[in-house]
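> the sequence isn't on hand, but the structure is:
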């Protein structure tokens, strides 16, 4: 996974380290990585989990951070209906906040999503799993295991 280090010994530049590549950037570049992991296709849905990284988050309270994101979903997604919301503890005992909802990406088609937010220092992580009502029942344990295994790594220079 990506790791964006702020500066080296001279305080300039950043380094993005992945399990497949490494890039070195000059000062002023910001990591806005989005990772997508595709799971099996079932019931007409390509299951996937995305991880979005947000640097320099101004809010230090996890619930406030999640509420800000949820407010945007409520207004932007057609047919949005909240199904579950609350705190969650990851396998590594880190606090997270989750939301499960359904919406209509196209008329007549419902999609279900589970979002989990994690804050570490000033970095926010948003994990999103996409599924159908039918496949949630089939894959809930698998998706839960993947999401709860999330660990935010501390960048090193």
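Yep, it's here. Keep in mind that what you see is a predicted model, and the values were worked out from it rather than measured.
> contacts and neighbour counts: CA atoms only from here.
OK.
> what's the closest non-adjacent residue to residue 153?
Spatial nearest neighbour of residue 153, chain neighbours left out: residue 3 (7.3 Å); criterion: CA to CA, 6 or more residues apart in numbering.
> three-state assignment of residue 57?
Three-state assignment for residue 57 (DSSP: H, G, I helix; E, B strand; the rest coil): coil.
> just give me the neighbour total for it.
By other CA atoms under 10 Å, the residues close to residue 57 number 13.
> going along the chain, name the helices of the chain.
62-76, 133-148 (DSSP state H).
> for residue 87, find the nearest of those.
Taking CA to CA, helix 62-76 is the member of the helices of the chain nearest to residue 87, at 8.1 Å.
> mean neighbour count and distance to residue 47 added to the helices of the chain, as TSV?
TSV is the format used below for those (neighbours: other CA atoms under 10 Å; distance: least, CA to CA, whole Å):
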stretch	mean neighbour count	distance to residue 47
helix 62-76	14	20
helix 133-148	14	9
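> format these as JSON lines; extra columns: distance to residue 48.
JSON lines is the format used below for these (distance: least, CA to CA, whole Å):
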{"stretch": "helix 62-76", "distance to residue 48": "19"}
{"stretch": "helix 133-148", "distance to residue 48": "9"}
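> nearest to residue 110, of these?
helix 133-148 (8.3 Å).
> below is an additional structure, to be compared with the one above:
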């Protein structure tokens, strides 16, 4: 079996070359007294064969509806994201600490991978966090 090497700034390891990259990047605002500081999670996934970005996003929405109490989709729209076609979602759900709000952007890469960017904050903190989220999303550049 062919092997590949995953190399980061901190470590490396070998894995089968047909394994799917499901990398996650997580950044958070500094603790601000909020139970959940505003944060962003960027993740890779694979669009299944026979599907496209819209189908992938629809399955993600269905999974969120099943998993999140009080899930309410407020927005789903196509957008341009750093020169690529993408889909943007905005939704809320009820967590133990209160209402949460999340903005997600999904963009497909040419090799059937999808990159998702999820900007999250408490519902009461989201409006104040939006300029920071907007700046992060507008600064996003593909390699």
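Looks like it came in fine. Quick caveat, the model's predicted, so the values are computed rather than measured.
> any idea what the TM-score is?
Aligned and superposed, the two chains score 0.81 in TM-score terms (TM-score structural alignment, normalised by the length of the second structure); 141 aligned residues with a CA RMSD of 2.4 Å.
> quick one on the thing from earlier: go through the helices of the first structure and name the closest to residue 104 of the first structure.
helix 62-76 (11.1 Å).
> the strands in the second structure, which residues?
3-7, 12-16, 24-28, 39-46, 72-81, 84-95, 98-108, 113-122 (DSSP state E).
> returning to that earlier point: ok, which of the helices of the first structure comes nearest residue 125 of the first structure?
Distance to residue 125 of the first structure, taken as CA to CA, is lowest for helix 62-76 among those, at 10.1 Å.
> other SSEs contacting the closest one?
Judged by 3 or more CA pairs under 8 Å, 6 or more residues apart in numbering; DSSP states H and E, helix 62-76 of the first structure is in contact with strand 95-106, strand 109-120.
> residue range for the last one in the second structure?
It refers to strand 109-120 of the first structure. The aligned range for strand 109-120 of the first structure in the second structure is 98-109, by TM-score structural alignment.
> buried set for the matching stretch?
99-109 (16 or more other CA atoms under 10 Å).
> neighbouring contacts of it?
Applying CA atoms under 8 Å, 6 or more residues apart in numbering, the external contacts of stretch 98-109 of the second structure come out as 53, 57, 81, 84-94, 114-124, 126.
> how about a cut-off of 6 Å?
Contacts to stretch 98-109 of the second structure, defined as CA atoms under 6 Å, 6 or more residues apart in numbering, come from residues 86-93, 114-123.
> before we move on, what about stretch 54-67 of the first structure?
Outside stretch 54-67 of the first structure, the residues that touch it by CA under 6 Å, 6+ apart are 122-124.
> dump those to TSV, plus distance to residue 48 of the first structure and neighbour count.
Compiled in TSV, those are given as follows (distance: CA to CA, whole Å; neighbours: other CA atoms under 10 Å):
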residue	distance to residue 48 of the first structure	neighbour count
122	26	12
123	22	17
124	20	22
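> between those, which sits nearest residue 44 of the first structure?
Nearest to residue 44 of the first structure, judged by CA to CA, of those is residue 124 at 31.0 Å.
> mind checking how far that closest one is from residue 71 of the first structure?
16 Å (CA to CA, to the nearest Å).
> do the same with residue 152 of the first structure
Residue 152 of the first structure is 24 Å from residue 71 of the first structure, by CA to CA.
> again, but for residue 134 of the first structure
27 Å.
> same thing with residue 145 of the first structure?
Counting by CA to CA, the separation of residue 145 of the first structure from residue 71 of the first structure is 27 Å.
> count of residues packed around the residue in the second structure that residue 54 of the first structure lines up against?
Taking TM-score structural alignment, the alignment pairs residue 54 of the first structure with residue 45 from the second structure. By other CA under 10 Å, 17 other residues sit near residue 45 of the second structure.
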